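Enquirer: got a structure for you, letters missing:
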C-alpha cells in the first residue's frame, strides 16, 4: 500500500507539472509551444517506459 500511495502522489505531482507546462505553452509563441509539446511527449514516453519497467 505504501508503493501505491507513493505512485498516486507521483501521478498527482506529474499532473500538476503537466498543467503548469501546458499553461506556459499556451501563453508562449508558436515556436516555443512546439518545443514545449515536443519535450512533454518525450518526458511522457520516458515516464511510461519507467512504469512498465517498475511493474514488470
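Expert: Arrived safely. Since the structure is predicted, the reported quantities are computational estimates derived from the model, not experimental observations. Numbers count the residues shown, from 1 in each chain.
Enquirer: Going by C-alpha atoms from here, please, whenever you check contacts or count neighbours.
Expert: Fine.
Enquirer: Count the neighbours of residue 50 for me.
Expert: 12 (other Cα atoms under 10 Å).
Enquirer: Now for it: which residues touch it?
Expert: With Cα atoms under 8 Å, 6 or more residues apart in numbering as the criterion, no residue contacts residue 50.
Enquirer: What residues of the helix or strand that it is a member of count as buried?
Expert: Using DSSP states H and E, residue 50 sits in helix 30-55. Across helix 30-55, burial judged by 16 or more other Cα atoms under 10 Å covers 33, 36.
Enquirer: next up, a second structure to put side by side with the first:
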C-alpha cells in the first residue's frame, strides 16, 4: 500500500474520503446514520474522481 504523502493531493483526498466512509460503517450509530455517512463520503470521493468509479 502506498503512503498517503506520496499521492497527489486529489488522490490523497479521495483516499481520505474512502477511509472516512469505511470508518462510518463501523461507528457506534444506528444503521441509517452509518449508511447515510458512508454514502455521503463515497459520493464526495466519486465526485473527485470524476465519476470514474
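Expert: Thanks, I have the structure now. Just so we're clear, the structure is a prediction, and the values are computed from it rather than from any experiment.
Enquirer: Tell me how they score on TM after superposing.
Expert: With the length set by TM-score structural alignment, normalised by the length of the second structure, the two chains reach a TM-score of 0.48; 45 aligned residues with a Cα RMSD of 2.8 Å.
Enquirer: Please name the spatially closest residue to residue 44 of the second structure (chain neighbours excluded).
Expert: In space, residue 44 of the second structure comes closest to residue 17 once its chain neighbours are excluded; the distance is 7.0 Å by Cα to Cα, 6 or more residues apart in numbering.
Enquirer: For the one you found, give its distance to residue 34 of the second structure.
Expert: According to Cα to Cα, to the nearest Å, residue 17 of the second structure stands 14 Å off from residue 34 of the second structure.
Enquirer: same check, this time on residue 42 of the second structure
Expert: Distance from residue 42 of the second structure to residue 34 of the second structure, by Cα to Cα: 12 Å.
Enquirer: now residue 18 of the second structure
Expert: For residue 18 of the second structure relative to residue 34 of the second structure (Cα to Cα), the value is 14 Å.
Enquirer: Quickly list what's touching both of these two.
Expert: By Cα under 8 Å, 6+ apart, no residue touches both residue 18 of the second structure and residue 34.
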